[in-house]
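In: I'd like to go over a predicted model; first the sequence, then the structure.
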Amino acid sequence: MRIILILEYDGSRYCGWQSQPENCSIQDALETALSQIAHEKIRVITAGRTDAGVHALYQVVHFDTSVQRPITAWVRGVNAFLPDDIAVLWASETSDKFHARYSALERRYLYLLLNQPVRPGINHKKVGWFHQPLQLDIMQRAANILIGEHDFSAFRAAGCQANSPIRTMTQLKIVRHGNLFIFDLRANAFLQHMVRNIVGCLVYVGKGKYSSEWMLELLAGCNRAYAAPTFSAAGLYLAGVKYDSSWYMLGLDEMPLIPNMFLYN
């Protein structure tokens, strides 16, 4: 039997999604909880592996099990064994043809950036931060250059294991709520550190270090060394995974834009 789960988590104190020998990952915590309910060893497959310190509003996983449990056991039961900063939101049985990663059509990430002179306190590890004033219009012009299919080599981590740097960006929208900038990115898939590297470059543009046309140079050069440093993981959220409607999954557009806690001036 194959089960789909949707979960959310605060990644602040974890070493990322992927299981590690130190047992410090979100995958480790989830598999331990699932195994408690199943009374057998459970291994999960995820739609996207988030890095250390990165959060998720909408992460999708699947797993196979030989046991029969009511759906509530895979939600409330699993949550009883999970740490407080990880929660299963939804579960369903599915066909063994469904694959959390390979069936996904599109991923959505949000990056929340606080733009004010002093660092955040209450939202520490929940938002990125930049102290100099940023210009929204020039950042959006730069962001528009990245829409479409491109070689994103200039925005991938040195250790990225993806077979190809070619990705299709379908949306890169920036909105501002007072001193909070929200970067809303959608693509068929993302390279390691791709969102954080893009945000870092947009910040360089927004503070006036480069013009928006700099993005064209970075795309053409395909060289990570010429781009901005990788931005903080703190403000990054996996916010949606889109599947074909035949899987009866919640779509990207059914998720809220940002958590209400971040709507402040």
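Out: Structure received.

In: switch to C-alpha atoms for all contacts and neighbour counts from now on
Out: Will do.

In: any idea which element residue 138 lies in?
Out: Per DSSP states H and E, residue 138 falls inside helix 136-145.

In: So for that helix, what gets flagged as buried?
Out: Residues of helix 136-145 classed as buried: 136, 138-145 (neighbour count, 16 or more other C-alpha atoms under 10 Å).

In: tell me what it is packed against?
Out: Helices and strands touching helix 136-145, by 3 or more C-alpha pairs under 8 Å, 6 or more residues apart in numbering; DSSP states H and E, are strand 166-177, helix 194-206, helix 214-221.

In: show me where the chain has helices.
Out: 26-38, 71-72, 78-81, 136-145, 194-206, 214-221 (DSSP state H).

In: Second structure follows, compare the two:
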Amino acid sequence: MRIACGIEYDGEPFLGFQSQKQGNTVQSCLEQAISQVANEPVSVFCCGRTDTGVSARHQVIHFDTTANRSDRQWRLGINSSNHRAISVLWVKQVADDFHARFSALTRSYQYTILNRNVKPAINRHHLTWELMPLDEIKMQQAAEILLGTHDFSALRSSNCQSKEPVKTVSEARVVREGELIHFYVTANGFLHHMIRNVMGVLIPIGKGEKPVSWMGEIIESKDRRKAGVTAAPNGLVFAGVTYPDCFEIPRI
């Protein structure tokens, strides 16, 4: 049977989601905990891989198993065996044709900047600190250029393995709440480091170092060398995912 789970995790202790030969990852911790509950080896598939230090508010995973457990038994068992920085929010059996990654329609992320002249002490692993004043209105104007379908080759990592650089962005909002600036973005998919590279463009625009039009020029160039530096992972959170209604996957 195929089981889907919604999970949240603090990315600070992990070297990203995907299992690696060395170092602690979200996937390796999940597979160890789930395999213990299932009493058999289990492989985990996720909706979207996250980088070192990146957290998730509602990541979706799935795994296949022959073990017969109730949803409650799965949830309680995995959480009791899991790393303390990972929590299973919900569990449900799904159809065999459901796939956490390939069935997804959209993915959403949030990036948060603390914009003040004093560095953060609280939640410092989950915020990017920017000393210089940022103009969120100009950042929003630049973010709107992302909307629609574009070739985002200029905003992808050199290590990106995606065969298709064209993505459709349906949401791109910059919102200030006091000293915090939030960037909300939703698309049908993202390239490796795409959001952090977008922030590497939005932040200089917010500081007045570059014009709003720079975002469009970068996208049009399709040249990674034309864009800004890759922003820090601190502040980036995988916020959620949507699936076709037929799978009845919870939205949090």
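Out: Ah, there it is. In this text, all values refer to a predicted model and were calculated from it rather than measured experimentally.

In: returning to what we had before: now do the helix holding residue 138 of structure 1: everything it contacts.
Out: For helix 136-145 of structure 1, contacts defined as C-alpha atoms under 8 Å, 6 or more residues apart in numbering pick out 172-176, 202-203, 205-206, 211-216.

In: To residue 235 of structure 1, which of the helices of structure 1 lies closest?
Out: helix 194-206 (9.1 Å; C-alpha to C-alpha).

In: check contacts around the residue sitting nearest the centre point of structure 2.
Out: In structure 2, the residue lying closest to the centroid (C-alpha atoms, centre = their mean) is residue 238, at 3.0 Å. Residues in contact with residue 238 of structure 2 (C-alpha under 8 Å, 6+ apart) are 50, 54-59, 108-110.

In: do the same with residue 39 of structure 1
Out: No contacts exist for residue 39 of structure 1 under C-alpha under 8 Å, 6+ apart.

In: 10 Å instead?
Out: Contact partners of residue 39 of structure 1, counting by C-alpha atoms under 10 Å, 6 or more residues apart in numbering, are 33, 65, 67.

In: Could you dump these into CSV and include distance to residue 24 of structure 1?
Out: Supplementary listing: the contacts of residue 39 of structure 1 in CSV, determined by distance: C-alpha to C-alpha, whole Å:
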residue, distance to residue 24 of structure 1
33, 14
65, 24
67, 27
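
In: By neighbours, which of those wins?
Out: residue 33 (21 neighbours; other C-alpha atoms under 10 Å).

In: wait, doesn't that residue sit right on residue 78?
Out: Yes. In this structure residue 33 of structure 1 lies within contact range of residue 78 using C-alpha atoms under 10 Å: 5.5 Å.

In: rewinding a little: which of the contacts of residue 39 of structure 1 sits closest to residue 74 of structure 1?
Out: Using C-alpha to C-alpha, those come closest to residue 74 of structure 1 at residue 33, 9.5 Å.

In: In space, what's closest to that closest one - neighbours in sequence excluded?
Out: In space, and not counting its chain neighbours, residue 33 of structure 1 is closest to residue 81: 5.0 Å by C-alpha to C-alpha, 6 or more residues apart in numbering.

In: what does residue 174 of structure 2 give?
Out: Per C-alpha to C-alpha, 6+ apart, closest to residue 174 of structure 2 is residue 183, 4.6 Å.
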